[in-house]
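Student: coords below, sequence missing:
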């Protein structure tokens, strides 16, 4: 997978994937393999859903979670796409063995 990494100092998160970019907050984050892998998982999810539907599902899942959990952090951590990424971001070869639509098992 080809991706481009760009440092954005005002980024509200440590990292963010907006196809085909991985945005990071600090120069040192280039070396954070877990963070980069986490964001690459999101790029793969975005490709599977042809990009735009990913963002709609992501936002919809976040809003439903916000109603359920009444907490931004809990709503964010329970987005199905984030759940897959957090569980697997420390596995270096995860994207090589990952099946399409693996995020569905985190619903």
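Tutor: Alright, I've got the coordinates. Predicted model only: the values in this text are computed from it and were never measured.

Student: contacts, neighbours, all on C-alpha from now
Tutor: Will do.

Student: did I read that right, residue 5 in a strand?
Tutor: Yes - the assignment for residue 5 (DSSP: H, G, I helix; E, B strand; the rest coil) places it in a strand.

Student: Distance of the closest residue to it other than its chain neighbours relative to residue 16?
Tutor: Residue nearest to residue 5 in three dimensions, not counting chain neighbours: residue 22, with 4.7 Å by CA to CA, 6 or more residues apart in numbering. Distance from residue 22 to residue 16, counting by CA to CA, to the nearest Å: 6 Å.

Student: Residue 41 too?
Tutor: Shown here: residue 41 relative to residue 16, a distance of 11 Å by CA to CA.

Student: could you measure residue 93 against residue 44, distance?
Tutor: Using CA to CA, one gets 13 Å for the distance from residue 93 to residue 44.

Student: whoops, residue 53 was the one
Tutor: Remark: distance between residue 53 and residue 44 (CA to CA) = 13 Å.

Student: more neighbours, these two?
Tutor: Neighbour comparison, residue 53 and residue 44: the larger count goes to residue 44, with 20 against 13 (by other CA atoms under 10 Å).

Student: Check it against this one:
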């Protein structure tokens, strides 16, 4: 289910997946198939890790990448979950063929 909320989506981002919802900053983004696919990839990651462990791993890896790259934006782009989503966001059929724990390939 997709909701529009400029208050839930962090500054500098256009969307966020918080299982089982996708929040977008603007209503026009509902037509952005690539963005929606990106967020759906995150929903699948969250589901396969039973939600809470996903968030723990996500933020732990973000902190590790911050130390590694000394840049929040580089850290964010290099989180394995984000690397999988960005790499495959344009393949609108990706989720049909994606195997479990595919994010591990991007670690």
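Tutor: Done, it's in. Because the structure is a prediction, the values reported are computed rather than measured.

Student: Now do the contacts for residue 82 of the first structure.
Tutor: With contact taken as CA atoms under 8 Å, 6 or more residues apart in numbering, residue 82 of the first structure is in contact with residue 76.

Student: so the spatially most central residue of the first structure is in which element?
Tutor: By CA atoms, centre = their mean, the first structure has its centre lying nearest to residue 42, at 3.7 Å. Using DSSP states H and E, residue 42 of the first structure maps to helix 33-48.

Student: Could you give me the buried positions within the longest helix belonging to the first structure?
Tutor: As assigned by DSSP state H, the longest helix anywhere in the first structure is helix 52-69. Neighbour counts over helix 52-69 of the first structure (16 or more other CA atoms under 10 Å) mark 54, 58, 61, 62, 63, 65, 66 as buried.

Student: From the chain's centroid, how far away is it?
Tutor: Average the C-alpha atoms of helix 52-69 of the first structure, do the same for its chain, and the two points are 13 Å apart (CA atoms, centre = their mean, to the nearest Å).

Student: what about that helix, how far off from the second structure?
Tutor: Here the mean offset of helix 52-69 of the first structure against the second structure after fitting is 0.2 Å, by mean CA distance after the TM-score superposition for the first structure.

Student: helices and strands around that helix, which ones?
Tutor: Applying 3 or more CA pairs under 8 Å, 6 or more residues apart in numbering; DSSP states H and E, one finds that helix 52-69 of the first structure makes contact with helix 33-48, helix 72-77, helix 80-88.

Student: so where is that helix in the second structure?
Tutor: Residues 52-69 of the second structure are where helix 52-69 of the first structure lands when matched by TM-score structural alignment.

Student: Give me the contacts around the matching stretch.
Tutor: With contact meaning CA under 8 Å, 6+ apart, stretch 52-69 of the second structure is reached by 45, 46, 72, 74, 75, 76, 78, 79, 81.

Student: Can you tell me which of the buried residues of helix 52-69 of the first structure is closest to residue 107 of the first structure?
Tutor: residue 61 (9.8 Å; CA to CA).
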